[in-house]
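[1] any chance you could fold what I've pasted below:
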Amino acid sequence: MSTSVNEPFLLSTYTVPKRFTRPGFPVANVYATHQYASTSSADGFVTVAAQGDGVNILDLSTLHPVVSHTLGPSTVFSCLPVSRIDKARACTTYAVLEAAQGVRPEDRGKTARMWRDSLAGETNTTTAQVTVKTEAFSHRITQLAVPDELPTNVLLFGPNGEITVADDDLTVQYSHTFEDASEVQKFFIFDRSQATFVPRRSSLKDGAVIVSLVKIAGSSVLRIVGIDANGIKTLADLPIAGSLAVLDATCSSTGFISILELSGNWHSLQIESPDYSTFVLTAPSSPFGLRNLTFVSTSGAESSSPFAHEAAVLSLGSSHVLLAGVTSPPSSEVVLLLWDLQYSVLLASRTLPIPATISRSKKQGLWLQLSGSSRSQQALLVLSSIPASMLLNGDLGSHAASDDSTQRSAVFVVPMTVPPSSSVANALGRASAGEKWLASAASAGTQASAVDFGLNASQTKLLKQMKTAMEQKRPEAADDVFFAWVSQHEGNRSKSRLNAKLPFGYQLAKQVLEILFRIPKNAATDIPYSPKVVRYLMKQRCVSASMVDGGLFAALRLRNDWESLLLSLKTVMDIPEADVIGLLHTSISAPRQKQADDNAMQVDATTPDTFVPSLQTVLALCVTYTMSAPALRLAIRQHLPDAAELTVVLQALHEMVNAWCDEDVLLLPDRTKKDPHGALVPVIEEKQKGALPPLDKVLVFLQTLLDSSFLTFLTYLPSHAILRDILSHLEPELSFTDDVELLRGPLEPFVRAHTKTVHEAAHGAQKPDLKVDWRRRRKEAHEQAGMAVGVYQIEELLL
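    The predicted model follows:
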């Protein structure tokens, strides 16, 4: 599926009245949210709260307003409004008032207002009557939410982690306050059915899942909270190592999190549940830095830059994230960048000129906002002017808007085409697309943060101890530290999770391998290395070939760790085909080189006394390893150009084919036995064939070998006899396969009957589907009888 960001179009514009008075903290001129509704509107609705004006709801299908609530120039909104539209086209809208007529000074920022009315065009006068209710709460409100799985509730969130659950009339049902939350930087709300990162075994079966980015005692924490009919419960607190100057953040329903810093560093995290009951935080990719965007600041202090609001991010599902920013001078355009952060590639982009009606200067930036719905291929982009009074010497006190130039805002709709999930196919060939926006690690300062990001305190301590031991050339001490850490965490697991694997995230495994494979500056030939930890990680299937600079195979071959090389062919899934065939070539050339050295004079012998695995062992692993046929053909031509070496491989494959062809064909089982449910099942005892790979994989590898080197075999006479012998063994097998295939039809009913018997013994007899009409069942029975073809029926044709 192609990925694209189409041309944005203008939805509406707004102007802040000159009589509007700003509060003592930054507020945007316009707040806009997108809601998907199960009505005739296929594109959903947009709820806009305009400062000094009111709340408007627009239909994206017609681009016209359907509901409007005007409140006057004294109205100040402090956060995004939300709307809920049901199938009867009844619309309920909620907004938080910082100031408005009738709002007491002590209730500023704590007051929510609800409007319930019908969408435009409703003919029922009863439902068309507007219901308005205003309610003050015990805490400030920074965010609202109306989850689909809580259809009669509205959620209200506070700046210090407060969560209040009210009914649709704003009557409080229950609330919860986290005493340790000093500042909540972002809330993400999901329906329980959409939050796939929450395991099915979780006690939360329905309702809503809240993920919040919280700063506690100067450290960032991801807090996962569940809300259902029984109340509010904390599911997990996941600490994030390092100090982050967060500008914006995203979270998808799959648990993929991105955190954008003021310095331009962009981090990725993934919420996982390896044992299906607890949560861990891993880093699926290394952080990277951005450049050529105005918000990027080396100081990391928001108040020091007038362009700190000129960036916003929005999750589009999976690891796809949309970034909106303003390009650095001289162009100064709004740019929309659609990234796949799992692979750190730019998939699509679009530029948009800043409207002439929106003022922007070197000392006065813009306020960018992004919002969207997970069910729509559209996003909302809001561009607002920032008053100069908000930026003057960092003073955010109360100022009248009349001191500034006319403040205008524009709401754009951004159509997009985004795949439902991240894939390698979409990322291939896109590495160079984002070079313009990517900063080097040195200039962006990401190198230091990449080491510890995504790791908890225990893992960070482990890496430091292992690094110290390897720098002192004590690899055994590094092994002891690592396995002591493993034993400690295995002992902390509960009895119900003893069989669960330890959660080795990508970042932890990558950093451990970098420490173990690091070469000291003054090391000539004696490189400190111990393979125990490497093999342990391989057995846990945590190792990727790309984790090691220069490749995993190159690092292992430099240390003559042949046992780990063979193990990697069983556990590592992304080894390049060139490395695999290169290892095969080594297993061929090493014995020949040793034989040549044995025949030479002793003074000329230079072969090191190292173990090299046999050709049969390596070839068996190469045959069973999953590889791409085109890349494999290229690797064979590159590493096996010699006809004699190719013939050695052909002879080994010939022996494998002969071994399989000499096996007796077992048509009937040795015996039968009853399964735990009392049904008879066949017992087939498979013979142990040692390192002999399956015949189908042998033939696939043989075919690829012939495709790449058949002309070489034709010009090399010793290979002709082997090719004829392989053909003589395969032709009878093909004839036998054709003969056995004829038995498929007569035996198929017996196989189905036995399968049905085993299934009914385990699950009981299948009840007839009462939903199918009896006329349909009778028609199907007549059609089957009319065919007159059954297990023991034979068609007769009379001429």
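
[2] only C-alpha atoms for contact and neighbour calcs from this point on.
    Will do.

[3] contact partners for the nearest residue to Leu516 once chain neighbours are set aside?
    Spatial nearest neighbour of Leu516, excluding adjacent residues (CA to CA, 6 or more residues apart in numbering): Tyr529 at 6.6 Å. Shown in contact with Tyr529 (CA atoms under 8 Å, 6 or more residues apart in numbering): 475, 516-517, 559.

[4] before we move on, what SS does Tyr529 have?
    Under DSSP: H, G, I helix; E, B strand; the rest coil, Tyr529 falls in the coil class.

[5] how near is it to Leu566?
    18 Å (CA to CA, to the nearest Å).

[6] can you map out the strands along the stretch 101-250 of the chain?
    Secondary structure of the stretch 101-250 of the chain (DSSP state E, counting those that start in this stretch): strands at 111-118, 131-136, 143-145, 153-157, 163-167, 172-176, 183-191, 208-216, 219-228, 231-240, 246-251.

[7] no, scratch that, I was asking about the stretch 401-550 of the chain
    So, for the stretch 401-550 of the chain - with DSSP E, counting those that start in this stretch - the strands run 408-417, 438-439.

[8] in terms of helices and strands, where is Leu723?
    Using DSSP states H and E, Leu723 maps to helix 718-741.

[9] re the thing from before, I'd like to know which of the strands of the stretch 101-250 of the chain is closest to Ala590.
    Nearest to Ala590, of all those, is strand 231-240, at 49.0 Å by CA to CA.

[10] tilt between that closest one and strand 163-167?
    150 degrees (axes from the mean of the first three to the mean of the last three CA atoms, to 10 degrees).

[11] check which helices and strands strand 231-240 sits against.
    Counting contacts by 3 or more CA pairs under 8 Å, 6 or more residues apart in numbering; DSSP states H and E, strand 231-240 packs against strand 172-176, strand 219-228.

[12] which of those strands is buried the deepest?
    Most buried of the helices and strands packed on strand 231-240, by mean neighbour count (mean count of other CA atoms under 10 Å): strand 219-228, with a mean of 20.

[13] quick one, that one and strand 183-191 angle?
    30 degrees.

[14] now Asp237, nearest residue through space, not along the chain?
    Arg223 (4.6 Å).

[15] contacts only, for Phe187.
    Contacts of Phe187 by CA under 8 Å, 6+ apart are 143, 210-213.

[16] same question for Asp574.
    Asp574 is in contact with 544-546, counting by CA under 8 Å, 6+ apart.

[17] same thing but at 7 Å, please
    544-545 (CA atoms under 7 Å, 6 or more residues apart in numbering).

[18] one more, so I can put them side by side:
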Amino acid sequence: MDGETIASLGECVLPVEDTDLLDVSCSNSGFISVLLPSGTWLSLSLSSSPSGSLSIAQASEPLRLQGLTFIGSTRTSEATLAALTSSHVLLSAVTSGSPMEIVTLLWDLRYGVLLAQQAIPVPSTLPRPKKHGAVLQLQVSPPSTSDSDSTKARTVSMNAILVLHPSPEREHQAESGSAPARSTVLVVPVTVPLKSTIAAAMGKASAGARWVSTKSSGPNSQGQGQTTRGGPEVSANARKALREIKAAIDGSATGSTIAAETVFFEYVKQQGKGKGATQGEGQTIPLEYPFVQGVLEFVLHPPSHLQGKTATYSQKIVAHLLGIRAISSSMVEGGILPALAERNDWGTVSLAMGSVTDLPENDIVSLLAQIVKVHASSDDNAMQVDSAPAPTAAPTLPAFLAQCVVYPFTPALQRTAIRKHLPDAADLVPVLTIIDGWIVQHTADDALLSASDNTVEAASLPPLEKVLAFLQSLLDASFLALLAHTPAHKLLRALTAHIQPALEQTNELELLCGPLEPFARAAAAKAKAQAEAKEGGKPDSGKDWRRKRKLAHEQAGMAVGLYQVEELVL
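    Next comes the predicted model:
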């Protein structure tokens, strides 16, 4: 290429049997990498002869990737390549583990080693439909060359720009409760050697073990992905179990899942027997991500997506998967919480709130709004003597609100969700009333002096810092609406009257942190020792007794014991 003119040097056919290529990268030195949907990553070298003809040859053994969502699935847009220098290639993709992350991997494909990696959580505002997923695009800025002071080896610094945006092929009819789709642009600074050297690759053989499959493949396996989503990650037993579960559900005219549950729990039992010796007694055997997602596709179809078909739902299977923390919200199209709420299975919703770590704020506040409406309707029915109670299995508002308060959230997304699903100040009044009651319980004088091991109170009363954080997001989102709602004025004044003394009391108690810290440490050490003794624990290793002896020596030096107090009288 000379200025604005591109000169053709010739044509060369890639030695790849599969015509379905996911992405291709080519560096200035002629190093080409080809990524296939099956997870196979080919390394090729392009060279020119003195006569001017081009030739291409395999540069190294292909890598077979694993642990990424694009492998063997329709989410081929969730992976992207960018050539750097020599045989250094940058790969960005979405992991298939729980919680899901976006990883950026720096590979030296000439030696098949991973040089560096970086991971970030998948943004909750990025829609990832089950069929197509999101779109990842990677672009590298022109490099700036710098010489190292200690060696003659040269490195280049550049910025990799990673763009995350919704798939253009996703469903155009967005649900009314879905969060607005947003694109994200990330800048990843990269410093990479100008040339690939064996010295830089030495010692890095095991760095990429998580992402490279060690399973052998046949000669004709190149480019042929597994039929089950997740490709090479799904074992033969898992594929067999999925086929049997699907056959059991399809063969039931009434939508019964009894046969499917039998197959599922038999597979889980066999997994435990096969790996019990290596995992140890009492440890849960992790299930493969594609297997869990495949099971959920069969037993947790959202009712709104079934057109005239009998709904299939297995509460036993879903509860078991939630109990072992094998489910992420993105495994179910539309989210796990909306799917369970459509089934009116609020008990499993409560279980999901305590075990799923990536629940979107939009889904949680949407369910809170539903509970508020149920709470309001139950109060109206209570005023009518002859009316029957509402036939609902929804939890009480204080119980569900407590789960919402303790669940981690991002304040900005929480405020957006509150404005969207709780725009009416009248719906916020019962929520604020409950929060005000919690603050009163926390700041009461007898609560400060009561024992802290009351498990019944702790289960129903969220921590004060969580309550105040949730209250701040709620007021930031709806304060103007509450000011315009006259019945809320008395409640706002009560909140102010209860919070102000609590803040003053907290400032006074902070002064005691330093003097009481040694006693708190001694009490914590004693509680830990009692817990270990109750478990009937293991004999102390050499490291344990040395640590205990050092701790005892330090405590003796400080002259502070659990009940040891020195008094100086003048």
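
[19] picking that back up, turn the helices and strands packed on strand 231-240 of the first structure into JSON lines, including distance to Leu640 of the first structure.
    Listed next are those as JSON lines, based on distance: least, CA to CA, whole Å:
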{"stretch": "strand 172-176", "distance to Leu640 of the first structure": "68"}
{"stretch": "strand 219-228", "distance to Leu640 of the first structure": "52"}
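
[20] closest one to Pro8 of the first structure among these?
    Closest to Pro8 of the first structure of those is strand 219-228 (CA to CA; 33.5 Å).

[21] out of the contacts of Tyr529 of the first structure, which is nearest to Gln459 of the first structure?
    Distances from Gln459 of the first structure to those, taken by CA to CA, are shortest for Leu516, at 15.4 Å.

[22] and the closest one, what's its match in the second structure?
    Leu516 of the first structure maps onto Val299 of the second structure when the alignment is built from TM-score structural alignment.

[23] measure its match to Gly255 of the second structure for me?
    Applying CA to CA to Val299 of the second structure and Gly255 of the second structure gives a distance of 10 Å.

[24] and what of Asp345 of the second structure?
    As judged by CA to CA, Asp345 of the second structure and Gly255 of the second structure stand 17 Å apart.

[25] could you do Ala459 of the second structure as well?
    Counting by CA to CA, the gap from Ala459 of the second structure to Gly255 of the second structure is 37 Å.

[26] if you count what's nearby, which of those two comes out ahead?
    Gly255 (17 against 12; other CA atoms under 10 Å).

[27] for the more buried one, which non-adjacent residue is spatially closest?
    Per CA to CA, 6+ apart, closest to Gly255 of the second structure is Thr312, 5.1 Å.

[28] could you do Trp562 of the first structure as well?
    Val612 (6.7 Å).

[29] next one: Ala116 of the second structure
    Distances taken as CA to CA, 6+ apart place Leu106 nearest to Ala116 of the second structure, at 5.2 Å, with adjacent residues excluded.

[30] OK, contacts around that neighbour?
    Taking CA under 7 Å, 6+ apart, we find Leu106 of the second structure in contact with 88-91, 114-117.

[31] could I get the contacting residues of Ala32 of the first structure?
    Residues near Ala32 of the first structure by CA under 7 Å, 6+ apart: 46-49, 80.

[32] try Ser12 of the first structure
    For Ser12 of the first structure, the contacting residues are 410-411, by CA under 7 Å, 6+ apart.

[33] ditto for Leu475 of the second structure
    Taking CA under 7 Å, 6+ apart as the definition, Leu475 of the second structure has no contacts.

[34] looking for the alignment partner of Ala412 of the second structure in the first structure.
    Ala412 of the second structure maps onto Pro630 in the first structure, by TM-score structural alignment.

[35] residues near Phe91 of the second structure, how many?
    No, residue 91 of the second structure isn't Phe; it's Leu. When neighbours are counted by other CA under 10 Å, Leu91 of the second structure comes out with 17.

[36] correction: His34 of the first structure
    His34 of the first structure: 26 neighbours (other CA under 10 Å).

[37] do Ala241 of the second structure as well
    Neighbours around Ala241 of the second structure, by other CA under 10 Å: 21.

[38] quick one: what's aligned to Ala469 of the second structure in the first structure?
    Under TM-score structural alignment, Ala469 of the second structure pairs with Val700 in the first structure.

[39] that older thread, shared neighbours of Val299 and Gly255 of the second structure, anything?
    Taking CA under 7 Å, 6+ apart as the criterion, Val299 of the second structure and Gly255 both touch Thr312.

[40] neighbour count and distance to Leu711 of the first structure for the contacts of Tyr529 of the first structure - can I get that in a markdown table?
    Putting the contacts of Tyr529 of the first structure into a markdown table (neighbours: other CA atoms under 10 Å; distance: CA to CA, whole Å) gives the following:
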| residue | neighbour count | distance to Leu711 of the first structure |
| --- | --- | --- |
| Pro475 | 23 | 49 |
| Leu516 | 23 | 44 |
| Phe517 | 22 | 41 |
| Arg559 | 16 | 37 |
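
[41] need those residues in TSV (columns: distance to Ala523 of the first structure).
    Output for the contacts of Tyr529 of the first structure, formatted as TSV (distance: CA to CA, whole Å):
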residue	distance to Ala523 of the first structure
Pro475	14
Leu516	14
Phe517	13
Arg559	13
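
[42] tell me which residues in stretch 318-334 of the second structure are buried?
    Neighbour-count burial for stretch 318-334 of the second structure, counted by 16 or more other CA atoms under 10 Å, picks out 318-319, 321-323, 325-334.
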